[in-house]
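Peer 1: Can you look at this prediction? I've put the sequence above it.
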Amino acid sequence: MIDLIVEIEISGLNCVVGKITGNDYNDARFSYTVDYLQMEGSRPISLSLTLQTEAFSVHATRNFFEGLLPEGFIRKCVAKEVHADTNDYLNILAVLGNECLGAIRIVDNEAAIPVTSYKLLQDAEIKALAQEGATESVQLITKSHLSLTGASGKVGLYYEPESKKWFFPEGNAPSTHIVKQSHIRLKKIVANEQLCMLTAKNLGIEIPESFIVNVGSDNKEDILFATRRYDRKFDEDSAVLNGLRVPYRLHQEDFAQALGIAAGDKYEKNGAAYLKRSMRSEERR
């Protein structure tokens, strides 16, 4: 049986918005709780999941929540690590959903979540993350119950700029940066990505802060790419944990989720005209 609680962080506090229930991932459906629907100022978690009392279809449920998961090879590695079928997006999300993009959390009451804290990473651990390819990142992903979309090996870490130290978020602790490994088959991909980001900035496009992390030589096995999360924000009243200020989670969704496009179809093909669809008021509601 599937019985997962869906929460969203509002001003630093976790609020239950609904549940995903069913026999398995093939018939599971999301529904909002009555309390959330009646709560003043409640808002839908997606443009594709408008506020309503009825449970959403299996199709609509999968399109949004599967969009929270890693893709491709990383997803296969995670599925193997947690002994789940690659297609069983809810079983994987039950393990990884404690820290997603945006402010959504997926809580499995039967799973044991570590105590909330920040663990200082030693230089050797960061170097291992750069060198181990998918293996090390998948282990960190499952240990932190972290779900990040995309097909590259990446983890969410906390960066303290004054000390230039990296910390591993445990339990409900939010990360501040997404740290991505070099691609084994594509040389200089980190340098290329940073060059593209800086080029966009010089053209007047607003970009998130990013930088290259070199843990040894200039070889790809010693290079990581760090990007500050735009869905995390510090305020003056931010809480302090292990001597570190804790960021707030900011809710967000990508256009595929907003339009109800399946994760397997998010990269446009066959003239699907996603850009045109995203501009239609009836699609955006």
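Peer 2: Thanks, I have the structure now.

Peer 1: rest of the way, CA atoms for contacts and neighbours
Peer 2: Noted.

Peer 1: what residues are up against the closest residue in space to residue 138 that isn't next to it in sequence?
Peer 2: Among residues not flanking residue 138 along the chain, residue 78 sits closest, at 5.9 Å (CA to CA, 6 or more residues apart in numbering). Residues in contact with residue 78 (CA atoms under 8 Å, 6 or more residues apart in numbering) are 92, 138, 142.

Peer 1: ok, so of those residues, who is nearest residue 274?
Peer 2: Nearest to residue 274 among the contacts of residue 78 is residue 92, at 27.5 Å by CA to CA.

Peer 1: Just give me the neighbour total for the closest one.
Peer 2: Look at residue 92: counted by other CA atoms under 10 Å, it has 26 neighbours.

Peer 1: quick one: it and residue 79, what's the gap?
Peer 2: 6 Å (CA to CA, to the nearest Å).

Peer 1: likewise residue 157?
Peer 2: From residue 157 to residue 79 the distance is 21 Å (CA to CA).

Peer 1: if you count what's nearby, which of these two comes out ahead?
Peer 2: Per other CA under 10 Å, whichever of residue 157 and residue 79 has more neighbours is residue 157, with 26 against 22.

Peer 1: tell me which element the more buried one is part of?
Peer 2: Per DSSP states H and E, residue 157 falls inside strand 154-160.

Peer 1: can you check residue 128 too?
Peer 2: Per DSSP H and E: helix 123-131 holds residue 128.

Peer 1: what's the spacing between the residue nearest to residue 138 and residue 96?
Peer 2: Residue 78 is 9 Å from residue 96, by CA to CA.

Peer 1: one more structure, for comparison:
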Amino acid sequence: MTFAELWLTYQLASRAHLKNSATTQLIELEFQNHKLTDLEDVLEHGTPAIVNCIVSHLTNAIAVYTVFRQGFVEAQYRPLTWWEKKDGQKVKASHSVEELLVQGVGRCPETALKLIVQDVPTSLWFTYVYRHNASAPAVVQRVKLVGTETHGRLELLANVTNHIFKEGFLAAKLRPLVHWETPCGNKFEEHIRVQEILAGGVGSSEEKPLRLIVDAPHVPAPGCHKPAPIHVPVCHTPVHHIHHVHEHEHHAHEHYTYSPCH
């Protein structure tokens, strides 16, 4: 069976927090005697609606243009673009279009193949540094920058700081006592955009985290606290034999004492 069309959905990271942000498109697999055989061919074959959807909210169109060559998606995002099935499973760009369609993928808008475009960073890695507590563990944490319906995208470093305290990762009283630094000790002002920091390579991975300095004396790391005293169970063990039980039954418990269980 030969298929003539493929349905795909564009998903831009910068619009992930918006309702109905994905744009579904219909791709003609043959145009001017040129056949699109694999997903790499399709990737070079795009539609102006990827930009127009932001302006005019187009939802369906037939794609006959080149995505990157025409500038509908900036060339710098080419290494940040990949394919996924509806269930999130990644698909190689060399995968046969015909084979996917035989499997039922991309035959209709409901089974459209997803083209993920990570046009903005989606996360920032950082570590807590307790300046006056050298014994604190070096914990690296990731915070997601992508906005949701309840809060916007974390654009500024100040947004990230506020998010950390809002989630309770640090006590509110420490808010005036924290600041950000690079691994080599250069200080970052909170008004700087997170994307600028990530562009320099800092915070882009667990191996290169940004440093959140907690400059307060005697501050324990999260989870560090004084251990609770160990409770030693005890039981009632008779020390002396009780004589005349029947006569002194009401005094019997006076001859008992506590001793640890072994």
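Peer 2: That came through fine. This one's a predicted model, so the numbers in the text were calculated from it and none came from an experiment.

Peer 1: TM-score, when you put one on top of the other?
Peer 2: The TM-score (TM-score structural alignment, normalised by the length of structure 2) is 0.26; 120 aligned residues with a CA RMSD of 6.4 Å.

Peer 1: Excluding sequence neighbours, find me the nearest residue to residue 260 of structure 2.
Peer 2: Leaving aside its sequence neighbours, residue 260 of structure 2 sits nearest to residue 234 (CA to CA, 6+ apart; 4.6 Å).

Peer 1: same deal with residue 14 of structure 1?
Peer 2: residue 8 (5.6 Å).

Peer 1: now residue 123 of structure 2
Peer 2: Here the residue nearest residue 123 of structure 2, using CA to CA, 6+ apart, is residue 144, at 4.3 Å.

Peer 1: my guess is that neighbour contacts residue 124, does it?
Peer 2: Yes - look at residue 144 of structure 2 against residue 124 with CA atoms under 8 Å: they come within range, at 6.5 Å.

Peer 1: out of those two, which sits in the busier spot?
Peer 2: residue 124 (24 against 13).

Peer 1: Wasn't that one part of a helix?
Peer 2: No - Residue 124 of structure 2: not assigned to a helix; according to DSSP: H, G, I helix; E, B strand; the rest coil it is strand.

Peer 1: The stretch 1-150 of structure 1: helices as residue ranges?
Peer 2: All helices of the stretch 1-150 of structure 1, identified by DSSP state H, counting those that start in this stretch, fall at 34-38, 58-65, 72-81, 89-96, 123-131, 134-144.

Peer 1: hey, which of those helices is tucked in deepest?
Peer 2: Most buried of the helices of the stretch 1-150 of structure 1, by mean neighbour count (mean count of other CA atoms under 10 Å): helix 89-96, with a mean of 24.

Peer 1: Show me what it packs onto, helices and strands only.
Peer 2: strand 104-107, helix 134-144 (3 or more CA pairs under 8 Å, 6 or more residues apart in numbering; DSSP states H and E).

Peer 1: Could you dump the ones you listed into TSV and include distance to residue 17 of structure 1?
Peer 2: Shown next, in TSV, are the helices and strands packed on helix 89-96 of structure 1 (distance: least, CA to CA, whole Å):
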stretch	distance to residue 17 of structure 1
strand 104-107	10
helix 134-144	23
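
Peer 1: right, and the helix or strand after the longest helix along structure 2?
Peer 2: Of all segments of type helix in structure 2, defined using DSSP state H, the longest is helix 157-166. Scanning forward in sequence from helix 157-166 of structure 2 by DSSP H and E, the next helix or strand is strand 178-181.

Peer 1: Which strands or helices does that following strand pack on?
Peer 2: Packing contacts for strand 178-181 of structure 2, counted by 3+ CA pairs under 8 Å, 6+ apart, involve strand 187-188, strand 210-214.

Peer 1: what's the spacing between residue 139 of structure 1 and residue 223 of structure 1?
Peer 2: 19 Å.

Peer 1: go on, residue 170 of structure 1?
Peer 2: Taking CA to CA, one finds residue 170 of structure 1 at 24 Å from residue 223 of structure 1.

Peer 1: Between these two, which has more neighbouring residues?
Peer 2: Comparing residue 170 of structure 1 with residue 223 by neighbour count (other CA under 10 Å), the higher total belongs to residue 223, at 27 against 22.

Peer 1: Look at residue 25 of structure 2 and give its secondary structure.
Peer 2: Applying three-state DSSP: residue 25 of structure 2 is strand.

Peer 1: would you list every one of the strands in structure 1?
Peer 2: 2-10, 13-22, 29-32, 104-107, 117-120, 154-160, 165-170, 177-181, 210-214, 223-228, 232-233, 240-241, 244-245, 248-249 (DSSP state E).

Peer 1: In the fifth one, which residues are buried?
Peer 2: Meaning strand 117-120 of structure 1. By neighbour count on 16 or more other CA atoms under 10 Å, the buried set for strand 117-120 of structure 1 is 117-118.

Peer 1: just checking, what packs against it?
Peer 2: Judged by 3+ CA pairs under 8 Å, 6+ apart, the packing partners of strand 117-120 of structure 1 are strand 165-170.

Peer 1: Also the longest one?
Peer 2: In terms of contacts (3+ CA pairs under 8 Å, 6+ apart), strand 13-22 of structure 1 is packed against strand 2-10, strand 29-32, helix 34-38.

Peer 1: Mind listing what's buried along it?
Peer 2: Under 16+ other CA under 10 Å, the buried positions of strand 13-22 of structure 1 are 16-22.

Peer 1: Residue 7 of structure 2 in helix, strand or coil?
Peer 2: Applying three-state DSSP: residue 7 of structure 2 is strand.

Peer 1: Check whether it really touches residue 23, as I assumed.
Peer 2: No - taking CA under 8 Å as the definition, residue 7 of structure 2 is not a contact partner of residue 23, at 10.6 Å.

Peer 1: Buried residues in the longest helix that structure 1 contains, which are they?
Peer 2: Longest helix in structure 1 by number of residues (criterion: DSSP H): helix 189-202. Applying a neighbour-count criterion of 16+ other CA under 10 Å, one finds 189-191, 194, 197-198 buried in helix 189-202 of structure 1.

Peer 1: count of residues packed around residue 214 of structure 1?
Peer 2: Neighbour tally, residue 214 of structure 1, other CA under 10 Å: 17.

Peer 1: how near is it to residue 142 of structure 1?
Peer 2: According to CA to CA, residue 214 of structure 1 and residue 142 of structure 1 sit 24 Å apart.

Peer 1: same thing with residue 31 of structure 1?
Peer 2: In terms of CA to CA, residue 31 of structure 1 sits 26 Å off from residue 142 of structure 1.
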